[in-house]
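Undergrad: Starting from these lines, generate the structure:
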Amino acid sequence: MPASEPVRTASRRTKSTIRAALLLANIAVAGVFIHQSLALSSAPVASTGGAQDRTLGAADGAVGQGVTVFDDEVPAVVNLDPALLSALRTAAKVAAGDGVVFYVNSGWRSPAYQEHLLRQAVSRYGSAEEAARWVATPETSPHVSGQAIDIGRSDATAWLSTYGAAYGLCQIYDNEPWHYELRPEAVEHGCPPRYPDPTHDPRMQR
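TA: Presented below is the predicted three-dimensional model:
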């Protein structure tokens, strides 16, 4: 073997070792970023109510990923109006036969959490008037009273738009296909006409 061969072999081994170390380092860094992203997605938020400042989380109605209408440990679900929750679960059992799951994006909310969402909407849309098309006040929101749910994923909202009335579950606003409330009369008469958005709903004018 030429004298230079061990040097080239050692050099190749060193480069392979460095590449492996860099790969492991990149994997570790990616793992940290993924972990941080997941933590941020489910992290509680801080209210900004002066002396009333506190952390808002699941107890106020915040919902993590993968929550369904059958999750009895989630306040956003179990604090819904019992009649609404019963109708949702009855419909969800039938929908499951079609491979559809009723995920919950939002359900019951505390007044503090509703106020937090409203402030976010004002910041996002630039005015209280525009925000009102998407988020109600704590005093008028059917989420705070437990009488509304936001259903996740398009297959579930599509299923409900077709079959929901048979269970008294109705879409209320044209601009929110995920927002459902209980209208028992819909079982016999169909869902009532939808409002273009919440600002046309007389309940929001209080």
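
Undergrad: make it CA atoms for all contacts and neighbour counts henceforth
TA: Fine.

Undergrad: Would you mind identifying the next helix or strand past the longest strand seen in the chain?
TA: Longest strand in the chain by number of residues, with DSSP state E as the criterion: strand 176-182. Moving toward the C-terminus from strand 176-182, the next helix or strand (DSSP states H and E) is helix 186-189.

Undergrad: And that following helix, what's buried?
TA: Neighbour-count burial for helix 186-189 flags residue 186 (criterion: 16 or more other CA atoms under 10 Å).

Undergrad: roughly how far is that helix from the heart of the chain?
TA: Taking the mean of its C-alpha atoms, helix 186-189 sits 29 Å from the chain's own mean (CA atoms, centre = their mean, to the nearest Å).

Undergrad: Next, the second sequence, to be compared with the first:
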Amino acid sequence: MSADPNVAGPGDGPACSVDPQYSDEAPTGLRADVRAGWVAIKKLAASKKVTLCLNDGKRSAAQQIALFDEYVKDYGEANARFYVLPPAKSAHVKGYAVDVQPATAYQWLQATKGRQGWCRMYDNEPWHFEYSTSYQKAGCPARLPKPIG
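TA: Okay, the predicted model is just below:
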């Protein structure tokens, strides 16, 4: 099940309360189960005195293409391909991925080892997490070196 690839995510939000260089956008556009999982993990983190900021969540196919183009402009095509998947392969476009900031937040989330449904997926993106209830029982899958497009 995927979210509608034509539905855009918020694209930005207020500054993250613990590190204003990041935003904390609403989980708008994420699949309903993923949105509920985000609300739950954010509440659990707060109870542990950890602030999770949703720096980037749902993207439309158009937003994903624009992100790729921005990376090409800023870092070159090879680097863009290292970090940004095509829309058809992006978990952000499908509505089940979030980029978490700051570092203390994503380190805490990674330490939960999928028990709450969130797993870090790539070695080169410590902030990128994907949600599945299957992770709660099976744990996180082996991380990939980078997104594979």
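
Undergrad: follow-up on the earlier one: what does the longest strand of structure 1 contact?
TA: 83-84, 87, 134, 147-152, 157, 168-173, 197 (CA atoms under 8 Å, 6 or more residues apart in numbering).

Undergrad: Just the buried subset of those residues, please.
TA: Buried subset of the contacts of strand 176-182 of structure 1 (neighbour count, 16+ other CA under 10 Å): 84, 87, 134, 147-152, 157, 168-173, 197.

Undergrad: before we move on, back to that, out of the contacts of strand 176-182 of structure 1, which sit inside helices?
TA: Members of those lying in helices (criterion: DSSP state H): 83, 84, 87, 157.

Undergrad: and the residue nearest to the spatial centre of structure 2, how far is that from residue 88 of structure 2?
TA: With distances taken as CA atoms, centre = their mean, residue 98 lies nearest the centre of structure 2, 1.7 Å away. Noted for residue 98 of structure 2: a distance of 17 Å to residue 88 of structure 2, by CA to CA, to the nearest Å.

Undergrad: residue ranges of the strands in structure 1, please?
TA: Going by DSSP E, structure 1 shows strands at 45-46, 55-56, 103-106, 149-152, 169-173, 176-182.

Undergrad: Turn those strands into TSV, columns for distance to residue 124 of structure 1.
TA: Below are those laid out as TSV (distance: least, CA to CA, whole Å):
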stretch	distance to residue 124 of structure 1
strand 45-46	16
strand 55-56	19
strand 103-106	19
strand 149-152	20
strand 169-173	20
strand 176-182	17
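
Undergrad: Which of these sits closest to residue 71 of structure 1?
TA: strand 103-106 (9.5 Å; CA to CA).

Undergrad: residues in structure 2 aligned with the closest one?
TA: With TM-score structural alignment applied, strand 103-106 of structure 1 matches the range 53-56 in structure 2.

Undergrad: longest helix anywhere in structure 1?
TA: Structure 1, longest helix under DSSP H: helix 4-42.

Undergrad: okay, that one sits on what stretch of structure 2?
TA: Counting by TM-score structural alignment, helix 4-42 of structure 1 falls onto no part of structure 2.

Undergrad: Can you find the partner of residue 121 of structure 2 in structure 1?
TA: Using TM-score structural alignment, the partner of residue 121 of structure 2 in structure 1 is residue 172.

Undergrad: quick one: that match and residue 29 of structure 1, what's the gap?
TA: Distance, residue 172 of structure 1 to residue 29 of structure 1, by CA to CA: 45 Å.

Undergrad: same thing with residue 121 of structure 1?
TA: Distance from residue 121 of structure 1 to residue 29 of structure 1, by CA to CA: 34 Å.

Undergrad: which of the two has more neighbours?
TA: residue 121 (20 against 12; other CA atoms under 10 Å).

Undergrad: Contacts only, for that one.
TA: Counted by CA under 8 Å, 6+ apart, residue 121 of structure 1 has contacts 128, 131, 134, 135.

Undergrad: Enumerate every residue touching the first one.
TA: Put plainly, it is residue 128 of structure 1. 121, 122.

Undergrad: at 6 Å instead, please
TA: residue 122 (CA atoms under 6 Å, 6 or more residues apart in numbering).

Undergrad: Among the strands of structure 1, which comes closest to residue 190 of structure 1?
TA: Nearest to residue 190 of structure 1, of all the strands of structure 1, is strand 169-173, at 8.6 Å by CA to CA.

Undergrad: Output the contacting helices and strands for that closest one.
TA: Here strand 169-173 of structure 1 touches strand 176-182, going by 3 or more CA pairs under 6 Å, 6 or more residues apart in numbering; DSSP states H and E.

Undergrad: how far out from the middle of the chain is stretch 124-143 of structure 2?
TA: 11 Å.
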